[in-house]
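Colleague: Predicted model and sequence below, questions to follow.
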Amino acid sequence: MASTDPFDPVSVHVAARSQRRSWSRLVRLVRSSLALVRVSGRRHFSALVCLQVAAAAALAFQVLAVQSLLSAVLAAEEGATVDAAIGPILLLAGLTATTAVLGVCQSQLQRVLGELVARTMWGRVLRVATGVDLYHFETPAFYDHLERVQTHAVGRPYQVTQGLLAMAGATVASIGLGVALASISPLLLVLVAAGGVPVLLTSRRESRLEFGFSVQQTAVLRERTYLALVQTGRDEAKEVRAFGLGDWLRSRFDDSYERYLGALRRHAARRTVLALVGQLGSAAILAGTLLVLVRLVSQGSIGVAEAGAAVVAMRLLAGQVQSLFRGMQVIFESGLFLDDLDRFLELGRSFVDQSRGVEAPVSFGTIRVDDVRFSYPGSSVEALRGISLELHAGEIVAVVGENGSGKTTLAKLLAGLYRPASGRITWDGSHIDDFRPGSLRERISVTFQDFVRYAFSGAENIAVGRVEEAASDDRVRRAAHVAGADDVLEALPHGYDTLLSRLFSGGVDLSGGQWQRVALARSFFRDAPLMILDEPSAALDPRAEHALFSSLRDVLDGRTALFISHRFSTVRGADRIVVMDAGTVVEEGTHSELMAAGGLYADLYRLQSDTDVGGDAASS
């Protein structure tokens, strides 16, 4: 059965093969690319078109200058004055210099325009990457698609424009050269034009090969990139050295690179053979055309000066005809990548549709989870199996359970980052699917266990909690104080303005516990009615952990909090404790009630208490 996943390589190949070369497809590709280029750099593109036309005209006039020069040389050979050659010489020199200057100007303009187009495309791609459902990031096929878009498709729209400019320039130049050549011999014009047909026929196959190679090698390139990052990343550097992984990782990197190079050699050989066939065909036709020219000269149909000019015109025109067909090849080849890009951007259009909906309420009385089920892509095991629970305004609810019980997955669904496969999550009876996703997330603050350590200043690391609002110094400091991060940040070389990363000059790094306080400050800065804290004290020392949970109720100031913790000593003061096991809620109640029930919570609590006591005794 054919794959229905639009990111699947088989689906991509099928879609590519279904695209046929046609004038309507050519027009569509040109129109969409021109629209993009005009949005990115209208003036630069207009200037390039003018330069292209001027260069093509200068090329055509060179043929006439060559013919005039040859006529003057032949006349001088018969005794005429050489003064007649001065004009053609100056004209040919001037046209040659003009063509060179125009080429330099074109090159620099193309460089700037290429960056302008790339910036526009990066903006669109990054908007999709930061806006699509988190669900997509659980599938390798999505990463492969993203890699292809980043590697190939971002620059392809401009390549289409370059191909179009090449076609336009070649067309103008071909018309001028064709007129000059036709004035000498129309037959020569027809033969030279036919010389581009072999290139046109082989270029289609080359385009298919290039796109197929890109799709096949995407996963290999991602693996190689990952292996390079592991060997150069700061976070991985400690373990790489501690376990002596350097040689082993380099060996895997080399093996991955060698697989790619082997495939590249085969791909390059196939493209070379096709290009050779096309060029040999064109060369054969050109050779036949020159034989025809020699025959015309021998028959006296054209003179020596006209023949010399014809040779120049034929050589230039053959190059322009091939440029015309190469431009078409670039457009069609890039079109395959652009179709791939469109499939990726379609995710963004879906995201725009998801932005519709009513605004989520600024507060709530009850959040209810009813029989919610969820599984990750490619997994046959449900991460959540019929979860049901309630959160009431102002409550502190703790979620505990062993690893893999579904605690973090539940947090992600409550935060609106995933959608349940079935069941409902409601705010005061209103289904969260009816809310505009952005407005729902604005009402929720989440601190994950694997929070991001941004290479920004301390103040910015806190203020990213709500970037849509201006961050005053007082508000940032207040959030830091609540999280216990104020003393840490104030002690840095530049206080809150110190860069928290050694990636850039002047930056410093924090300890794990200090970073966790900054992440908590980020969550408090968001000031949302629902706070979700996933292992908020995992990196804190016992004293800091005790201080955090002792003041948590005062800090929340009436907000609702759901916090996940594997340390049972931190959850005793919660209003309710929810115990999860294998994706289900197995117990719920206060600490005293659950201990009295003697169930899973009581077993895990005693086990952890015994371990802690044993550890303390051993330490003593």
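Modeller: Now that the structure is in, tell me what you want to look at.
Colleague: Could you use CA atoms for every contact and neighbour count after this?
Modeller: Noted.
Colleague: Could you check how far the residue nearest to the spatial centre of the chain is from L338?
Modeller: What sits nearest the mean C-alpha location of the chain, by CA atoms, centre = their mean, is Q150, with 4.0 Å. Remark: distance between Q150 and L338 (CA to CA, to the nearest Å) = 12 Å.
Colleague: Alongside the first one, take a look at this:
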Amino acid sequence: MPIVSLFLITIFEYGASSLLDFATVKLRLNIRGKLRPELIELCSNLDYPCIENDKTLDLISRVKTNPEEWVYKVFNDLISLTVLVMKVGLILGILAYNVWWAVLIIIAILIPFSKLSIISGRVNYEANRQVTKQQRKYLYFGKVLSSRDYVEERVLFQYGNRINEMWLDNYEIARKYQLKVEKKWFIRMKSSGFMTAGFCIIILFLLLAPTLNGVISIGLYVSFIGIIFELIDLLSWDLTNKIDAMTQSKEAVKDLNSFLELERIEGANIKSTAPLKFESLAFRNVKFKYPNGSCNVLQDVTFEMKAGKHYAFVGENGSGKTTIIKLIIGLYRGYEGEILLNGKSLKDYKLADINATFSNVFQDFAKYSMSIRDNIEIGDINAVETMTDEKLHQIVEDINLKEQIEKLDKGLDTQLGKINESGLDISGGQWQKIAIARTMVSSAPVRILDEPTSALDPISESEVYHNFQRISKEYTTIFVTHRLASVKEADEIFVLEGGTIIERGSHKELIDKGEKYCKMYETQKGWYV
């Protein structure tokens, strides 16, 4: 019977271990399958100011690094710690039955020892928080050294060694800081462990006298030796490590909760299927400064736009042109004054309605590694299923890309970028035209071009603006540009300086005034003489 029992226990132990491994893998996959897509979805709905905040970026960087592992670790560490505490409790119970005073000594040591482990876990994870900024830096420099986007300048300027030094400097700062903290607390923890081991060995010496006097049998004393040494191993290493790990996992989950509490905008990733009928847009004494900014970027900006008209914002760099566009499309809402869309405060609209009202392309537009067709169609995501080739061909013809696309074997279905083996890399000017096509394909009643033609030559730029104006006659258009020759056809031009509109009027009216706009225009005119 004992042999059969031993055989059954061995089979059970092996089988239980295999089942536990299987359950662990399944649990991790389930957590990953549910948690990671949800985190990506939450990231896409973050309020825009959050994305531009360094602390938030550090938080996102930590949370996005294997979040499922931290959630799993909390679960796993909790179970392991519970089992370990039960084991220690059982051993202490056996010891207390025979030498109760020894247990009191061990508990007196264990309480501060556990607190020290908790502090160690918190400090070590805080060190991880502190080095996140350095990690973001050296990961960026690593991207510069390895990414194809930088290869031309990397070869031309031969800056590889310099960037590698910058990568190494930031990597070493992060590594040494974390190592310093972990080393400090490791020494403290293990010093306490040696103290615990010393006290336990003293207990064994104290038990020698009653053993020699016959109060405790030699067999029981030998058992005590085994129990004490197992207790030393549990208290000095396993328990402290588990408490430390559990505390770090708990701090990581706090970060996850902080991320979940970040401000999000309902409908940030949605475009209404029924665009508003645009009637007017008005700024009333709008003042604005960026979060954590020290001064206003816009100061008492007032203007009004009407449906079907064409407008332009011009001015020097930093005058506030792009900031106005960001406020119009709802990226920032922390402004003073009023922004009225159809006579109603912009803050009272859902972002999904604002997304459907304005279609814009920025100077730093995105380049998507997918087909030309997909690159253009995402400009009106609600109409992708019904988008016709005829409409797409007309748009690429309007932006002067028809010839180039017709020469390609797969035409509109040609893959762009280098994610796919057959991906085509096109010029910066062609990328800009595709970005403009996204705006033109949209059904939004207001079309915005914010410095979209910087990579185009003057002739191509003039053609793009002329064609854009021609096919946007039924739309309201807003141009933001440095090149004043491109805005001559605008119904009204707003000239900005220092975050304030200093002039307004048609091209002819502003030229006749002979002030800021006229001087800028004459200066640029001289570039081509």
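Modeller: Yes, it's here. Computed from a predicted structure; not experimentally measured.
Colleague: ok so, going back, would you agree the residue nearest to the centre of the first structure falls within a helix?
Modeller: Yes. Counting by DSSP: H, G, I helix; E, B strand; the rest coil, Q150 of the first structure falls inside a helix.
Colleague: Counterpart of it over in the second structure?
Modeller: Using TM-score structural alignment, the partner of Q150 of the first structure in the second structure is K64.
Colleague: and what of R266 of the first structure?
Modeller: Mapped onto the second structure by TM-score structural alignment, R266 of the first structure lines up with K180.
Colleague: Then N461 of the first structure?
Modeller: Using TM-score structural alignment, the equivalent of N461 of the first structure in the second structure is N375.
Colleague: Using the three-state scheme, assign I425 of the first structure.
Modeller: Following three-state DSSP, I425 of the first structure is assigned to strand.
Colleague: separation between the residue lying closest to it once chain neighbours are set aside and L391 of the first structure?
Modeller: In this structure, I425 of the first structure finds its nearest non-sequential neighbour in V369, 4.6 Å apart by CA to CA, 6 or more residues apart in numbering. Here the criterion is CA to CA. By it, V369 of the first structure lies 9 Å from L391 of the first structure.
Colleague: do the same with V154 of the first structure
Modeller: 45 Å.
Colleague: Mind checking which of those two has more residues around it?
Modeller: Applying other CA atoms under 10 Å to V154 of the first structure and L391 shows that V154 carries more neighbours, namely 23 against 20.
Colleague: Tell me if I'm right that that one and W122 touch.
Modeller: Yes. Under the criterion of CA atoms under 8 Å, V154 of the first structure makes contact with W122 at 6.6 Å.
Colleague: what about the match of N461 of the first structure, how many residues close to it?
Modeller: Neighbour count for N375 of the second structure, taken as other CA under 10 Å: 22.
Colleague: To which secondary structure element is it assigned?
Modeller: Using DSSP states H and E, N375 of the second structure sits in helix 372-377.
Colleague: average distance between that helix and the first structure?
Modeller: Mean deviation of helix 372-377 of the second structure relative to the first structure after superposition (mean CA distance after the TM-score superposition for the first structure): 2.2 Å.
Colleague: Please enumerate residues in contact with that helix?
Modeller: Helix 372-377 of the second structure is contacted from outside by 368, 383-384, 387, 392, 412-416, 434-435, 437-438, 441, using CA atoms under 8 Å, 6 or more residues apart in numbering.
Colleague: List buried residues within these.
Modeller: Among the contacts of helix 372-377 of the second structure, the ones that count as buried by 16 or more other CA atoms under 10 Å are Y368, L392, L412, T414, Q415, L416, I434, A435, A437, R438, V441.
Colleague: From these, which land in helices?
Modeller: If you go by DSSP state H, these have L392, I434, A435, A437, R438, V441 in helices.
Colleague: can you tell me which residues contact the equivalent of the last one over in the first structure?
Modeller: V441 of the second structure maps onto F525 of the first structure when the alignment is built from TM-score structural alignment. Neighbour list for F525 of the first structure: I462, A463, G465, R466, R475, V476, A479 [criterion: CA under 8 Å, 6+ apart].
Colleague: if we go to 7 Å?
Modeller: By CA atoms under 7 Å, 6 or more residues apart in numbering, the contact list for F525 of the first structure reads I462, A463, G465, V476, A479.
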